[in-house]
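Novice: Output the structure for:
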Amino acid sequence: MDNQSMSSIISAKKESFKGPNKFWNGSERSSWTIMLLIGTTILFSSRVAMPVCATTMAKEFGWNKKHLGTVMGCFFWGYATTQILGGYLADRFGGDRVLTTASLIWGLVTAVTPRIAYLSSDSWTNLLLLGAFRVILGLSQGLHYPSMTSLIGKNVRESSRSFSMGVISSGSNLGSLICGGVGALILESHGWHEVFYVVGICALIWSFCMSRLSLVQQANKRSHSDLSQLNQSPVPWLTIFSKPALWCVISAHFCMNASYFIMLMWFPTFFQETFPHEKAFVSNVVPWLMSIPASIFGGWLSERIVKSKYSVTFARKFCQLIAMMGSGIFAMLLPYCSNYNNALLVAGLAVSCQTFHSSAVLVNPQDIAPTFSGSVFGIMNTAGAIPGFLGVYFAGFILEASGSWKTVFTSVFATNLVGLGIFIIGGTGERII
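Specialist: Predicted coordinates for the structure are as follows:
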């Protein structure tokens, strides 16, 4: 019997021991996948609202690029703080409960942001207040992905997790697309304030719907006497931190996020400055529109590889190769595009390639530590949030000092190359905890 067949038998046995009510059925999985896709879409719309409105706000409040980098980067100081806490709470009490509470907070913060901007007549005070509320936004949104990872890891079978995560994670780019496109139209016709109002209201509506679905989830657990969803085992922190594979996945995620957040936060400004006579709506929409089918395809591809004669480890590394090498190369080429249509295509390919990360490193905590996937993801995403504020800030610093987009986007390629090498050498898709 070959290793793949033996691996399949072991996986099937492990799932059979978990009981008939452990995993969602097809209808439940579809409902939760759609709900989490919508939530992730609104989450990223909230996150991207500031970059979309950045140029207009900078003109109104007299900010330079360092100021913009500081305000946008403040989000990640909060975002990095609650990753491990979010994973722990989700593993302990249920990801659905944490998601509902968190969305209520970040929805309210998004909706009141325009009011905060005018609390003082002093521009520096307003800058500090907006930065503080961006920290709070990050604190609440930092609970989202660890909770979602824990929820998926406990309720979706191993063979279907990469596809579910691929579909749900497409919401990150769908949110950037919607806020970049519709938000740009709202910005032009009604002003930047309404962008935050619309996104905030959508978040509060989703929080209410999520609370209703969560109640159904809790009722199903009680009716089936399914207490396994709430993990009562203590998290083995020392064992987790002693595993080299964990540090490899952390390194890859750190580097990928450094590149992703630079693209997310600075692509709108790049297109507005390089092609000032083109519509911002188009450049905010096209790259993210291209990435949505790429994210779903990445999930499908990873699932097909796992179901074939290849290992989970190979599937994760292959998809990560596409994510980091592809996005790095295309990002590096972007400043050399003098034609607007070519720049749109290259930016779209860069963003599309990075979506394969969702079917590789992003789902890897569920492979290596399924029982504590939320906590492991929290550790990984804490490291991944650090380049969010440092990378975005230093990109703004470089642009203010040199005005060189080539330097910024070449650093994306170099960073990706380092992270990819570490993951290829030491990463794994096998359970280690």
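
Novice: CA only for contacts and neighbour counts going forward, please
Specialist: Noted.

Novice: and residue 407, how far is that from residue 250?
Specialist: 25 Å (C-alpha to C-alpha, to the nearest Å).

Novice: and these two? which has more neighbours close in?
Specialist: Taking neighbours as other C-alpha atoms under 10 Å, residue 407 and residue 250 compare with residue 250 leading, 25 against 15.

Novice: what helix or strand is residue 342 on?
Specialist: helix 340-354 (DSSP states H and E).

Novice: Give me the distance from that helix to the chain's centre.
Specialist: Here the centre of helix 340-354 is set off from its chain's centre by 19 Å, with C-alpha atoms, centre = their mean, to the nearest Å.

Novice: Can you tell me which helices and strands the following helix or strand past that helix packs against?
Specialist: Sequence-wise, the next helix or strand downstream of helix 340-354 (DSSP H and E) is helix 364-368. Applying 3 or more C-alpha pairs under 8 Å, 6 or more residues apart in numbering; DSSP states H and E, one finds that helix 364-368 contacts helix 373-402.

Novice: May I see the buried residues of the helix it packs on?
Specialist: Buried residues in helix 373-402, counting neighbours by 16 or more other C-alpha atoms under 10 Å, are found at 373-399.

Novice: tell me what whichever helix or strand residue 98 is part of is packed against?
Specialist: Following DSSP H and E, one finds residue 98 within helix 95-116. Counting contacts by 3+ C-alpha pairs under 8 Å, 6+ apart, helix 95-116 is packed against helix 83-93, helix 123-141, helix 144-155, helix 192-223.

Novice: Another for comparison:
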Amino acid sequence: MVGNHVINLDSKSLRLHSPRDAGGIDRIVKKQKGSNWSKSEEKTWIATLFIGTTILFSSRVAMPVCAPAMAKEFGWNKEHLGTVMGCFFWGYAMTQIFGGYMADRIGGDRMLCIAALTWGTVTFITPYIAYLYDDHTVTLLLLGLFRVILGLFQGMHYPSMTSLVSRNVCEKDRSFAMGVTSTGSNFGSLLCGGIGSVILESHGWPGVFYFVGLCAFGWVIHSWQLSKTQQGRKVTRQNSVEAKEDVPWRLIFSKSQLWCAICAHFCMNASYFILLMWLPTYFHERFPDQKAWVFNVVPWLMSLPTSIFGGWLSKNIIEVKFSVTFARKFIQTIAMFGCGLFAMLLPFCENYISALIVAGLAVSCQTFHNSGILVNPQDIAPTYSGSVFGIMNTAGAIPGFLGVYMAGFILNASGNWKTVFTSVFVTNVIGLSIFLYGGTGEKII
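Specialist: I've put the predicted structure just below:
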């Protein structure tokens, strides 16, 4: 207090305010202390984000689930399938940084709704696009183009969700929140694999895309209303306004710890996308007499509890006073080594039941990634978590088109599943070693 004025210190200037403005300081402090969601708001948002991620992955998996039927109808080989499915990731890689940057500035909730409205529309109209022309080559090109567009807008989902959670959930609870919401990825694969397979058999492959598209529209309406009416919406807006300072890109890219996380995320995604895109075809070829809804459901059903357990385990490791760095590396070891090991064993399974179990274990292990490196941007750069996650997931999208296409090329040339799944193990070991050596769970930006 100086005379009748209060001195307000900030990083840019010394400003004098009258005593009646002093209450503003208290309001700022209270806002900072109460910036996280309340428990009820957190539960509501986690459930909403879980459902949104579920529908997102149902949309993404619709093509692999329908691939055998579409290949038969349009005369595609495995290389064609790999091209169409891989086109998604060209778009997916292009909007990660943009999506995270915009989410940090205008709010992850708003970006999630904008993106979902668009990718939901693309999903819904996919059958119309497929039947526009009789020339199957033109159909292949058009579907590839729309898969790129689908990827463009789905690429904004995870960076926006990361930004939203980082700004509204306390540090020790973030891994659990991300573990639960990211479980939607496997639940979406399960949902589309199960219900989608039933729709596929009864109404043909177009019905799968119609169903998922309508679900996306419903989620957009719900999440937009939630975003407008809940107090968490206001908190997110206020935090977003505070974060409108320039992102220190040069500083971010100079951090070796981030590059270690990027390398590991790249390797983990290479494994995940191969499993996601090619498991339906693997089971269809190896066990042609088995029901598609079973092998499209069981591996992903097995993975649901492990994703939630991974978040719970990470949270409890931190609560018993282990470092965040230890927690992230321990969880990531389970994810990458376990997934790689079981994927490598999969082609050696001679009977259907053992193949289902091993595939389920491979998918289950990779869900620990949701509570490991996937949370890491919130650890190392909480203020810029959306932008940092966008950088990391841009690199993580590359094996989507490269790995999925190469797997299709190998299979079309040799039909050798052992080569494809052994590469999953080798890739994971390399990525894990890099993260264990140089990764961190501490704030560096």
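
Novice: After superposing, what score do the chains get?
Specialist: Superposed pair, TM-score by TM-score structural alignment, normalised by the length of structure 1: 0.95. Supporting alignment: 416 aligned residues with a C-alpha RMSD of 1.2 Å.

Novice: Of all the helix elements in structure 2, which one is longest?
Specialist: helix 39-74 (DSSP state H).

Novice: buried stuff in that one?
Specialist: Residues of helix 39-74 of structure 2 classed as buried: 41-42, 45-70 (neighbour count, 16+ other C-alpha under 10 Å).

Novice: can you tell me what part of structure 1 that helix aligns to?
Specialist: Counting by TM-score structural alignment, helix 39-74 of structure 2 falls onto residues 26-61 of structure 1.

Novice: Going by neighbour count, which residues in stretch 112-125 of structure 1 are buried?
Specialist: Neighbour-count burial for stretch 112-125 of structure 1, counted by 16+ other C-alpha under 10 Å, picks out 113, 114, 116, 117.

Novice: so where is that stretch in structure 2?
Specialist: Against structure 2, stretch 112-125 of structure 1 falls on residues 125-138 (TM-score structural alignment).

Novice: ok, now stretch 265-277 of structure 1?
Specialist: The aligned range for stretch 265-277 of structure 1 is 277-289, by TM-score structural alignment.

Novice: what residues does the matching stretch touch?
Specialist: The contact list for stretch 277-289 of structure 2 (C-alpha atoms under 8 Å, 6 or more residues apart in numbering) reads 61, 64-65, 67-68, 85, 290, 292, 295-296, 352, 404, 417.

Novice: Farthest pair within these?
Specialist: Maximum pairwise distance among the contacts of stretch 277-289 of structure 2 (C-alpha to C-alpha): 25.7 Å, between 85 and 352.

Novice: More neighbours: those two, which one.
Specialist: Per other C-alpha under 10 Å, whichever of residue 85 of structure 2 and residue 352 has more neighbours is residue 85, with 26 against 13.

Novice: any idea what the more buried one aligns with in structure 1?
Specialist: Per TM-score structural alignment, residue 85 of structure 2 is aligned with residue 72.

Novice: shouldn't its match be in contact with residue 49?
Specialist: No - here residue 72 of structure 1 lies out of contact with residue 49, judged by C-alpha atoms under 8 Å, at a distance of 10.1 Å.

Novice: Is residue 229 of structure 1 in a helix, a strand, or coil?
Specialist: Classification of residue 229 of structure 1 using DSSP: H, G, I helix; E, B strand; the rest coil returns coil.

Novice: likewise residue 332 of structure 2?
Specialist: With three-state DSSP as the basis, residue 332 of structure 2 sits in helix.

Novice: I'd like to know how far it sits from residue 432 of structure 2.
Specialist: Going from residue 332 of structure 2 to residue 432 of structure 2 by C-alpha to C-alpha gives 7 Å.

Novice: Of these two, give the one with the bigger neighbour count.
Specialist: With other C-alpha under 10 Å as the criterion, residue 332 of structure 2 and residue 432 differ in neighbour count, and residue 332 comes out ahead with 29 against 25.

Novice: Mind telling me what the more buried one corresponds to in structure 1?
Specialist: Residue correspondence to structure 1 (TM-score structural alignment): residue 332 of structure 2 is matched to residue 320.

Novice: Quick one: residues contacting that match.
Specialist: 356, 357, 359, 360, 361, 420.

Novice: Please list only the buried members of these.
Specialist: Listed as buried from these are 356, 357, 359, 360, 361, 420; burial here means 16+ other C-alpha under 10 Å.

Novice: Dump these into TSV; add distance to residue 173 of structure 1 as well.
Specialist: Shown next, in TSV, are those (distance: C-alpha to C-alpha, whole Å):
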residue	distance to residue 173 of structure 1
356	12
357	13
359	14
360	17
361	17
420	22
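
Novice: Pull the most distant pair out of those.
Specialist: Using C-alpha to C-alpha, the pair of these lying farthest apart is 359 and 420, separated by 14.6 Å.

Novice: Tell me how far the match of stretch 112-125 of structure 1 lies from the chain's centre.
Specialist: Relative to its chain's centre, stretch 125-138 of structure 2 lies at 29 Å (C-alpha atoms, centre = their mean).

Novice: again with stretch 290-310 of structure 2
Specialist: Worked out by C-alpha atoms, centre = their mean, stretch 290-310 of structure 2 lies 17 Å from the chain centre.

Novice: With stretch 212-226 of structure 1 instead?
Specialist: Counting by C-alpha atoms, centre = their mean, stretch 212-226 of structure 1 is centred 27 Å from the centre of its parent chain.

Novice: which residues touch it?
Specialist: 21, 22, 96, 97, 100, 227, 229.

Novice: check contacts around the residue most central in space within structure 1.
Specialist: What sits nearest the mean C-alpha location of structure 1, by C-alpha atoms, centre = their mean, is residue 172, with 5.9 Å. Shown in contact with residue 172 of structure 1 (C-alpha under 8 Å, 6+ apart): 40, 41, 43, 44.

Novice: again, only this time at 7 Å
Specialist: Residues in contact with residue 172 of structure 1, defined by C-alpha atoms under 7 Å, 6 or more residues apart in numbering, are 40, 41, 44.

Novice: Map it across to structure 2 for me.
Specialist: That one, residue 172 of structure 1, aligns with residue 185 by TM-score structural alignment.

Novice: Distance of residue 213 of structure 1 relative to residue 98 of structure 1?
Specialist: Here residue 213 of structure 1 is placed at a distance of 13 Å from residue 98 of structure 1 (C-alpha to C-alpha).
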